[in-house]
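J.: sequence and predicted structure, then a few things I'm wondering about:
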Amino acid sequence: MSVVTRTEHDLIGDREIPADVYWGVHTLRALENFPITGIPIGVSPYLVESLAAVKQAAAAANHDLGLLDDERYAAIRGACEEIRSGALHDHFVVDVMQGGAGTSTNMNANEVIANRALELMGYKKGDYDTLHPNEHINLSQSTNDVYPTAVKIAIIMATHALLDAMEVLEASFAAKADEFHDVLKMGRTQLQDAVPMTLGQEFRTYSLMIGEDRARLSESVMLLHEINLGATAIGTMLNAPAGYVPSACGHLAKLTGLPLESAVDLIEATQDCGAFVQHSGTLKRVAVKLSKICNDLRLLSSGPRAGFNEINLPAVQAGSSIMPGKVNPVIPEVVNQVAFQIIGMDVTVSMAAEGGQLQLNAFEPVICYSLSAGLSRLREAVLVLAKRCVDGITANVELLRAEVENSIGLVTALNPYIGYAAATEVAKEALATGRGVAELVLERGLLPREKLEAILKPETLANLAPRPK
């Protein structure tokens, strides 16, 4: 069965394009040249929608300046609005990993918008004499200002989605902190018994850590609101008419609802990837701390017979194909792995930013992919951690209490009441005999029972604040 095609032309020559697709010859070349990851840019809705927003803003500015007639502008605007609403994303097919500083991505967008706009005008796809991907969709633009601007907007949107997810996880840990408010346990330093605390204090720390990182991520994303739209090739605004920059930036800010600002120096902004580096570093910070929390959850739930067994993670699947009854901490494990990948991607972003030369960084596609993938995967991991793990955690209260009463570390809390020398002797005997510290203190008559019980209350041992109302 023969495939119906249309003929398109570029500087290399003529090519046959499937008649039903919205992309064209430039996209076809990219498909052939970059069969790298098998991941098309269309899997990132934030990037596709951001590209459409940039193109719509550019068309509006060109229309304001009399460079686009009403009919062409209305068709371009209509096509862009459809894409921003979720249509035609499957026609954004070029690989996320590509040479050319994003030119293939820009041309994929130009061609899809042009062909859909042609249909809205009543013409066939490929009728570029009427509406052209370069002459009209890319008017007053270059890949070098369109692509970085779209990438920044996409990353801002993905960051907001992650921030929302982190708020859910922060609340999950806070709820557990309230639930475990006065559950006494031993704190540890260097995996050795230290001094008593409560499980609520431990989980409150996790909630605060997430909240602190939400604040840092909110700060770093603000640097991405400075854009270079209108810079064209290298920042000199070649082929962008007077008035285009403020008009295009104003339209884009209105379309996205973001406080976007035009860079003070467009030449600097076109080559500088510092904001990406900083945001990637902050994302890495979030990943590192989340991974540390997951390490703690795995350790505290280890066992159940030969480990810490202080908390129980919800059982979500069988843990072994050979060991009956085994349940593994699979949710913290998957979050760990996402964190490991983000840490590696941060190195990629750093090297890509460093590798740019002169007036343009050609490696922004891998920066875009690394940040977008990291933000998206961490968002999903955070939600899974909250809903399928943290919300269902239970505590082994009696075991935790018994560990406190039997721990050598308890003597530190008793030291102010019985003195260092007596505390040392109690610790030595407890260690040698395996007997409990509290039992030996009573046996030696170092404290009356009532006094000892008062000291062993969570409020005293852990300097515990009143339960939140």
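T.: Structure's in. What do you need? Numbers count the residues shown, from 1 in each chain.

J.: please make it C-alpha for all contacts and neighbour counts, starting now.
T.: Fine.

J.: list the buried residues in the longest helix seen in the chain.
T.: Longest helix in the chain by number of residues, with DSSP state H as the criterion: helix 143-179. Across helix 143-179, burial judged by 16 or more other CA atoms under 10 Å covers 143-160, 162-163, 165-179.

J.: please apply the same query to stretch 43-60.
T.: Under the neighbour-count criterion of 16+ other CA under 10 Å, stretch 43-60 has 44-60 buried.

J.: again, but for stretch 393-400
T.: Neighbour-count burial for stretch 393-400, counted by 16+ other CA under 10 Å, picks out 393, 394, 395, 397, 400.

J.: identify all contacting residues around it.
T.: Residues from elsewhere that reach stretch 393-400, judged by CA atoms under 8 Å, 6 or more residues apart in numbering: 176, 180, 183, 184, 185, 186, 309, 310, 311, 312, 313, 314.

J.: end to end, how far does it reach?
T.: For stretch 393-400, the separation between the terminal residues is 15 Å (CA to CA, to the nearest Å).

J.: same thing with stretch 8-20?
T.: Span of stretch 8-20 from end to end, CA to CA: 13 Å.

J.: in contact with residue 406, which residues?
T.: Here residue 406 is in contact with 435, 436, 437, 438 (CA under 8 Å, 6+ apart).

J.: second one coming, line it up with the first:
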Amino acid sequence: MATTHRTEHDFLGEREISNDCYYGVQTLRALENFPITGIPISSVPELIWSLAQVKKAAALANMELGVLPNGIAAAIVAACDEIIAGKLHDQFPVDVIQGGAGTSTNMNANEVIANRAIEILGHKKGEYKYCHPNNHVNCSQSTNDAYPSAFRIALHQKLSGLIDCMQYLQKSIAAKGAEFSDVLKMGRTQLQDAVPMSLGQEFSAYATTIGEDIERVREARNLVLEINMGATAIGTGINSPPEYTRIVTEHLRILTGIPVVTSANLIEATWDTGAYVQISAVLKRVAVKICKICNDLRLLSSGPRCGLNEINLPPLQPGSSIMPGKVNPVMPEVVNQIAYSVIGADLTVTLAAENGQLELNVMEPVIGYSLFNSISMLCNGFKVLADKCIDGITANKEHCRAMVLNSIGIVTALNPIIGYENSAAVAREALASGRSVYDLVLEKKLMDKALLDEVLSTENLMHPRFIAGGKA
């Protein structure tokens, strides 16, 4: 009968591993030691893809430099290609948060690749004399250069995806800006009536602010192009051959299509996490600004009878277990909560980056988890906000216009003609009496009806012209 388990060992002793598993003893110990989030590293496929690219590039460089036999190197490359194609991702069960500065993640990759390479060479899993996780797959490497390099490549991929999601939302909002270009409404400052504008202008401003953040994300993405492959343990390059750093980086650049470069100082690069701090800050900026937009959507749609009621959000689900007919702004609400989580994650990244002592920052796993999770949530949030909210927004055009014409704020448009003092007096009386600015201006003969109608026309209020002395 075929055995269902194999015996593997490390310097701590022997353990039984299921023959169904491509991972080995060190991954098993990590599973036992770090039952933290219940979220495996395979939940970030970009990271698994990047780990395989790093290991493939290392194998090619080591083969080129003559430190890895061609047959073993070819088997490692073939195993990596399978992982890059999406296979064996279920064999990466290590928790996203772990001690050891990512050693468990690196060894998970080394063991899976080694055991698959062994099969490709015609042998059984665990027969490490044919392809060893440390001696062959990890040749010329350390966790301290392989893991951060894979992390940075994965982060570059995730940020590229975030840019796509932001552009998707921006396009949706910009379309509403065009659709609502002729909807006159009251602008507000300090939640008080200010001066008229169009609803289209309001939405176009939202699209612009998202565009600005897209550029900030693009800039931040460039920070992860510097990698430290060849640094090995602390940046001195111990146990790696001359020219390895240059060659492995060239292979990674070709394999990934990402223009990675070697850091100028590998010792500094091995402990420095400043790029993550800056990227996290950009994500916080994105979160804060989308949160503001969602707050506005909730305010503008408030009511429907007793609020602003300028726009209608698509009704997605009943809003109450006790109040019939109530519909809540659930999409802006969920994006608000995503933003709060991203803002909190920024503090985690900050503390983790600060707490790296001497030649290595051991907190990169929680930095990675925080950044990957923030990016994924933002991307998901942007897509559902566009699809389930923005695209279906409608405007209450007549209600918006009526509020403008009944507001005190339109008196500002009369300043150039009747002067500030007269405008202030009309505003005070309108507030006290409940009468309209329009009626009071005509009653006091401050302007004739034709000129007043011209000044308060929709076109003039949304796109003001200078009118002095009653002449346009």
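T.: Yep, it's here. What you see is a predicted model, and the numbers here were worked out from it, not measured in a lab.

J.: re earlier: most surrounded residue in the contacts of residue 406 of structure 1?
T.: Tallying neighbours with other CA atoms under 10 Å puts residue 437 at the head of these, with 25 neighbours.

J.: against residue 459 of structure 2, how distant is the alignment partner in structure 2 of it?
T.: Structural correspondence for residue 437 of structure 1 with respect to structure 2 (TM-score structural alignment): residue 437. For residue 437 of structure 2, the distance to residue 459 of structure 2 equals 19 Å [CA to CA].

J.: same deal with residue 114 of structure 2?
T.: Computed as CA to CA, the residue 114 of structure 2 to residue 459 of structure 2 distance reads 71 Å.

J.: neighbour count winner among those two?
T.: Neighbour count, other CA under 10 Å: between residue 114 of structure 2 and residue 459, residue 114 has more, with 33 against 15.

J.: shouldn't the more buried one be in contact with residue 139?
T.: No. Using CA atoms under 8 Å as the test, residue 114 of structure 2 is too far from residue 139 to be in contact (11.7 Å).

J.: which one is residue 14 of structure 2 nearest to, not counting chain neighbours?
T.: Nearest non-adjacent residue to residue 14 of structure 2, counting by CA to CA, 6 or more residues apart in numbering: residue 8, 5.6 Å away.

J.: the residue nearest the centre of structure 1: what secondary structure?
T.: Nearest to the mean C-alpha position of structure 1, by CA atoms, centre = their mean, lies residue 375 at 2.3 Å. Put simply, residue 375 of structure 1 is helix when judged by DSSP: H, G, I helix; E, B strand; the rest coil.

J.: residue in structure 2 matching it?
T.: Aligned by TM-score structural alignment, residue 375 of structure 1 pairs with residue 375 of structure 2.

J.: was I right about its match contacting residue 159?
T.: Yes. Residue 375 of structure 2 is within contact range of residue 159, at 7.1 Å (criterion: CA under 8 Å).

J.: so which residues of the stretch 301-450 of structure 2 form helices?
T.: In the stretch 301-450 of structure 2, the helices defined using DSSP state H, counting those that start in this stretch lie at 330-354, 364-388, 397-405, 415-433, 437-443, 449-455.

J.: ugh, typo on my part, it should be the stretch 151-300 of structure 2
T.: Counting by DSSP H, counting those that start in this stretch, the stretch 151-300 of structure 2 has helices at residues 199-221, 244-256, 266-271, 274-300.

J.: relative to residue 228 of structure 2, which of those is closest?
T.: Among the helices of the stretch 151-300 of structure 2, the nearest to residue 228 of structure 2 by CA to CA is helix 266-271 (5.7 Å).

J.: average gap between that closest one and structure 1?
T.: After superposition onto structure 1, helix 266-271 of structure 2 sits on average 0.3 Å from its aligned residues (mean CA distance after the TM-score superposition for structure 1).
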